[in-house]
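Visitor: Fold the following, please.
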Amino acid sequence: MSADAERLVAAALGLANSGSRVEDRYWDAQLAQRIERLLDTGHPQSIHDALDRLNQTDSEAYGALIEAVETAAESLVLEVDGQRWDVLLVAAPVVAWTRFRIPSGPIAADTVVSLAAHWQAHVLARDVRFRMAPVLYSVDQLPRDFGELRRLTRRLGQAAIVPGGAAPRLDLKSLPETADMLADGRFLIAAVAVPQDGPLFRWQLPESGEHASRVACLEQWITQARPSIETLLPGCGFECLLPDAFHINLREADRRVRPYAIKAAVHFLTHALDLEPEAIRATIAPFGEDRPDEYRIGLSLGEEEDVAQGVVWPLLGAESEADDPSPLDRIRETLREAGVTDVRTWTDLTEPEYCEDCGVPLYPNPAGEVVHAEMPEDAEPEGTHFH
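Guide: Next up is the predicted model:
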């Protein structure tokens, strides 16, 4: 590894083993300085190498390093006319489901104005400056590289700080195509800026005046923003999540979409094939290399061994079968809620397999095989993949 990667590993180990908040601040500063330099100069490989090393050797230090990298990507300090500003990239996720297609892409200017006004009025502290990207992003369209994400944070932050300033230059024409999912996340992205060390959100304010709890902010956001979001998602059901920092909301959207993916798959099959949920048989299997990284659910019809639709339930963070309820129990409960009562489970861990032609995951069937999901030939036009 490079010298930068070695120093990142050492600082992350130091932070993971720190015995005080005073020592924490020292290691935090060491990590932040090096990570920000590597991202700003376009040399992130040392970061990836350090993460790979710690992922194999020390999970606690890996967690400390990935948190530092995410912080550097989604936040920074900008100085404008002698004033230092804290800038944070925030996301307002929407978990959506449909029988058709979930839209994404550019948002009309009047809708951006309306959503930005509600965001500021019901979630942000007074005098926080704000600039929203005029895009409803799919997961596929979000920046995947930490350096690219930091550049987006900087561009939106600079536009937020300067009142009436020029809109940030975003290349909306080159957004990648979105994979067709019948249950998936969509994201409104913005930057908030506040004079350094000031409060960003209403729940940070003192318990008087304009203070509002997270629950109250979410209720107001749903009430006020939902009509505008409905125009962006025709033909879709959806759930709004509380706007918050980018990475934590990315993970929360991944977590919340999982049960909707199962329910959307069952709903699609019942309508496309004109059958009741009780006619669907589910096969659940753990997939991973050394431990379960995800569960895959194959949905079959009656006594057929073919899989008509498949769903992936990824395990996030420290989730494991030791949880109460366990991921497997939550999958079974979600299937029961969707009306599927014939549920079978593989006990052995299976290595993840994908279709060599199209790259989609392969799913377990009742016969103990891993197969491609295929709708019956006499069904309505073939559906799209599920999360």
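
Visitor: Only C-alpha atoms from now on, for both contacts and neighbour counts.
Guide: Noted.

Visitor: Show me the strands in the stretch 251-387 of the chain, by range?
Guide: For the stretch 251-387 of the chain, the strands defined by DSSP state E, counting those that start in this stretch occupy 280-287, 294-301, 309-314, 342-345, 363-364, 370-371.

Visitor: which one of the ones you listed lies closest to Leu205?
Guide: Checking these against Leu205 by CA to CA gives strand 309-314 as the closest, at 36.0 Å.

Visitor: So the spatially most central residue of the chain versus Glu289, what's the distance?
Guide: Computing the C-alpha centroid of the chain and ranking residues by CA atoms, centre = their mean puts Leu250 first, at 2.5 Å. In this view, Leu250 and Glu289 are 25 Å apart by CA to CA, to the nearest Å.

Visitor: now do Ala121
Guide: When distance is defined by CA to CA, Ala121 is 47 Å away from Glu289.

Visitor: higher neighbour count, these two?
Guide: With other CA atoms under 10 Å as the criterion, Ala121 and Glu289 differ in neighbour count, and Ala121 comes out ahead with 16 against 10.

Visitor: That one and Leu115, how far apart?
Guide: The span separating Ala121 from Leu115 equals 10 Å under the rule CA to CA.

Visitor: helix or strand right after the longest strand belonging to the chain?
Guide: Looking only at the chain and at elements set by DSSP state E, the strand with the highest residue count is strand 83-97. Using DSSP states H and E, the helix or strand that directly follows strand 83-97 along the chain is strand 105-106.

Visitor: So what's the residue count around Pro325?
Guide: When counting by other CA under 10 Å, one arrives at 11 neighbours for Pro325.

Visitor: Just the buried positions in stretch 128-144, please.
Guide: By neighbour count, with 16 or more other CA atoms under 10 Å as the criterion, the buried positions of stretch 128-144 are 128-139, 141-142.

Visitor: Any chance you could list what contacts stretch 266-277?
Guide: With contacts defined as CA atoms under 8 Å, 6 or more residues apart in numbering, stretch 266-277 is touched by Arg99, Ile280, Gln309, Ala338, Gly339, Val340, Ala379, Glu380, Gly383.

Visitor: returning to that earlier point: want to throw the strands of the stretch 251-387 of the chain into CSV with mean neighbour count and distance to Phe246?
Guide: Rendered in CSV, the data for the strands of the stretch 251-387 of the chain read as follows (neighbours: other CA atoms under 10 Å; distance: least, CA to CA, whole Å):
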stretch, mean neighbour count, distance to Phe246
strand 280-287, 24, 28
strand 294-301, 25, 23
strand 309-314, 24, 20
strand 342-345, 17, 35
strand 363-364, 30, 31
strand 370-371, 20, 36
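
Visitor: And this one, please, so the two structures can be compared:
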Amino acid sequence: MPRSRSTSSSRLNRDAEKLVSLSLSLNGSGSRVEDRYWEGELGTLLEKLMHGGQDATIEAALEVLYQRNAGAYEILVEQAETLSESLTLQKDGVDHDVLLVVAPVVAWTRFSIPYGPIRIGLLDALKAQLHGHILAADARMAVAPELYSVDQMPRSFSATRLWLSRLGSQALGLTLPRMPATDDTEVANLLADTRYVVAAVAVPRGAPVFRWQENPGKPEHTRESCLAQWEAQAAPLFADLLPGCGFECLLPDAYYVNNREADRRVRPLSLRASVAWLEATLGIAPDQLRAVIAACGETEIEEYRIGFTQRQSNDVIYGSTWPIFGRDDDDPEMPVMDVIADQLRELGVTDLRKLQGLLPLEFCDDCGAPYFPNPLGEMVHAEPPEDADAGPAHFH
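Guide: So this is what the prediction gives:
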């Protein structure tokens, strides 16, 4: 789930100016003692803003820092994410740390990837496997009874914190906070995408949350061994939830870090799904495809778009996107365009065109679908042949 930067006015209100100042101060701190002071001040202000649903103020401060100071920007992002995915709740006079956890599944298919309610028996089985292989012994948990698409996840810090507060209260048997009414969100029909099981985990303050924290150094309690056990036991459950799909289970972990990891993992799978669908639906073998790769954005690279054509044609028949997450996603020693090209070669697509420069992030005014590059360097609508079976026109 890449962060969308605000395009709001550059004029900051008082709280936004204070967020900028505190973030710059924390970035310039020279000791852990001073760090704790600035973190406390920043946390108090962020909690007030999230409680009031004032996400625009946070986003405005982030936009200024993105342009002015990369270190302070990363600090404010980290603090805002931390305070929206974790909080403290009290049960019977005992403080509890509560963390929002997601168990992502990266899936691909020739059809559609299911989402929605999880039936009671499967939900209970997922809870048992989380307790058995992922969570610490004293952890209490509430699991949302839905398999979520990223389109259904909260889009703001305050909404994420409210979701956590409700699930955390449920885990501890507390009165549930009221949630605002939400409209049904349209879920994009993609051939490679992520689905999420979402939970709040509560432990007495300072206690371990995860199994790998309880006995560090023991081979059976490492992240790797926990993942292996989770994959073995949860895979049959997800196979029931995701019929007709291939999938990979990721290690359940904190909300934001796992969203980013899932986004990264789905990118090569979206290319695989694109090539496989084109071969199965249009009968075009990978070695008969051409892939045109272009960097796209307004003033800097925000994502790469890949347009697929037949080798002897300039008409784009399908497309795929490769989003960029953060400043360090494009490694100078291994440019993203080369990574994409290597992935396509492994899939059998050998006719590759890498366009120079930065192309605009253009979308269709009628249907909202992204445009993709053709070999002439133009951004165009992907148009499958008229006799092709119906299917999504872009993959992730």
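
Visitor: hang on, the earlier thing: make TSV out of the strands of the stretch 251-387 of the first structure and add distance to Pro106 of the first structure.
Guide: Supplementary listing: these in TSV, determined by distance: least, CA to CA, whole Å:
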stretch	distance to Pro106 of the first structure
strand 280-287	36
strand 294-301	32
strand 309-314	28
strand 342-345	41
strand 363-364	34
strand 370-371	37
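
Visitor: how far away is Gln204 of the first structure from Arg126 of the first structure?
Guide: To Arg126 of the first structure, Gln204 of the first structure is 11 Å away according to CA to CA.

Visitor: now swap in Arg169 of the first structure and tell me
Guide: Relative to Arg126 of the first structure, Arg169 of the first structure is positioned 27 Å away (criterion: CA to CA).

Visitor: more crowded one of the two?
Guide: Taking neighbours as other CA under 10 Å, Arg169 of the first structure and Arg126 compare with Arg126 leading, 16 against 11.

Visitor: Could you pull up the residues touching the aligned partner of the more buried one in the second structure?
Guide: Arg126 of the first structure maps onto Ala137 of the second structure when the alignment is built from TM-score structural alignment. Taking CA under 8 Å, 6+ apart as the contact definition, Ala137 of the second structure lies against His131, Arg211.

Visitor: Kindly recompute the last result at 10 Å.
Guide: His131, Val203, Ala207, Pro208, Val209, Phe210, Arg211, Glu214 (CA atoms under 10 Å, 6 or more residues apart in numbering).

Visitor: In three-state terms, label it for me.
Guide: coil (DSSP: H, G, I helix; E, B strand; the rest coil).

Visitor: Share the number of residues neighbouring the equivalent of Glu177 of the first structure over in the second structure, please.
Guide: Under the alignment by TM-score structural alignment, Glu177 of the first structure pairs with Glu186 in the second structure. Other residues near Glu186 of the second structure number 9, with proximity taken as other CA under 10 Å.

Visitor: cool, Thr347 of the first structure as well?
Guide: 9.

Visitor: what's the nearest residue to the residue mapped onto it from the second structure if we skip its chain neighbours?
Guide: Structural alignment places Thr347 of the first structure opposite Gln356 in the second structure (criterion: TM-score structural alignment). For Gln356 of the second structure, the nearest residue in space outside its immediate sequence neighbours is Ala294; the separation is 7.2 Å by CA to CA, 6 or more residues apart in numbering.

Visitor: so how far is Pro360 of the second structure from that neighbour?
Guide: Applying CA to CA, the value for Ala294 of the second structure to Pro360 of the second structure is 10 Å.

Visitor: Show me what Ser104 of the first structure aligns to in the second structure.
Guide: For Ser104 of the first structure, the aligned residue in the second structure is Tyr115 (criterion: TM-score structural alignment).

Visitor: no, scratch that, I was asking about Asp306 of the first structure
Guide: Using TM-score structural alignment, Asp306 of the first structure sits opposite Asp315 in the second structure.

Visitor: Verify the stated contact: that match with Gly377.
Guide: No: contact status for Asp315 of the second structure versus Gly377: not in contact, 11.7 Å apart, counting by CA atoms under 10 Å.

Visitor: Same drill for the two, tell me which one is more crowded.
Guide: When Asp315 of the second structure is set against Gly377 and neighbours are counted by other CA under 10 Å, the residue ahead is Asp315, at 21 against 17.

Visitor: Kindly provide the distance from that one to Leu282 of the second structure.
Guide: Taking CA to CA as the measure, Asp315 of the second structure and Leu282 of the second structure are separated by 14 Å.

Visitor: likewise Ala142 of the second structure?
Guide: The gap separating Ala142 of the second structure from Leu282 of the second structure is 45 Å, by CA to CA.

Visitor: and if you look at Leu62 of the second structure?
Guide: Using CA to CA, we find Leu62 of the second structure at a distance of 45 Å from Leu282 of the second structure.

Visitor: Repeat that for Pro243 of the second structure.
Guide: Computed as CA to CA, the Pro243 of the second structure to Leu282 of the second structure distance reads 23 Å.

Visitor: The stretch 151-300 of the second structure: helices as residue ranges?
Guide: 157-172, 211-214, 223-241, 255-282 (DSSP state H, counting those that start in this stretch).

Visitor: so which helix or strand takes in the equivalent of Val20 of the second structure over in the first structure?
Guide: Aligned by TM-score structural alignment, Val20 of the second structure pairs with Val9 of the first structure. Using DSSP H and E, the secondary-structure element containing Val9 of the first structure is helix 3-16.

Visitor: Following superposition onto the second structure, what is the mean distance for that helix?
Guide: Between helix 3-16 of the first structure and its aligned partner residues in the second structure, the average distance after superposition works out to 1.0 Å, using mean CA distance after the TM-score superposition for the first structure.

Visitor: buried stuff in that helix?
Guide: Along helix 3-16 of the first structure, the positions that meet the burial threshold by neighbour count (16+ other CA under 10 Å) are 4-16.

Visitor: Any chance of TSV for those, columns distance to His372 of the first structure?
Guide: What follows is those, written out as TSV (distance: CA to CA, whole Å):
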residue	distance to His372 of the first structure
Asp4	44
Ala5	41
Glu6	43
Arg7	45
Leu8	42
Val9	41
Ala10	45
Ala11	45
Ala12	42
Leu13	43
Gly14	46
Leu15	45
Ala16	43
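
Visitor: quick check, nearest of these to Ala91 of the first structure?
Guide: Taking CA to CA as the measure, Ala12 is the one of those closest to Ala91 of the first structure, at 27.0 Å.

Visitor: Quick check: that closest one vs Phe146 of the first structure, distance?
Guide: Distance, Ala12 of the first structure to Phe146 of the first structure, by CA to CA: 18 Å.
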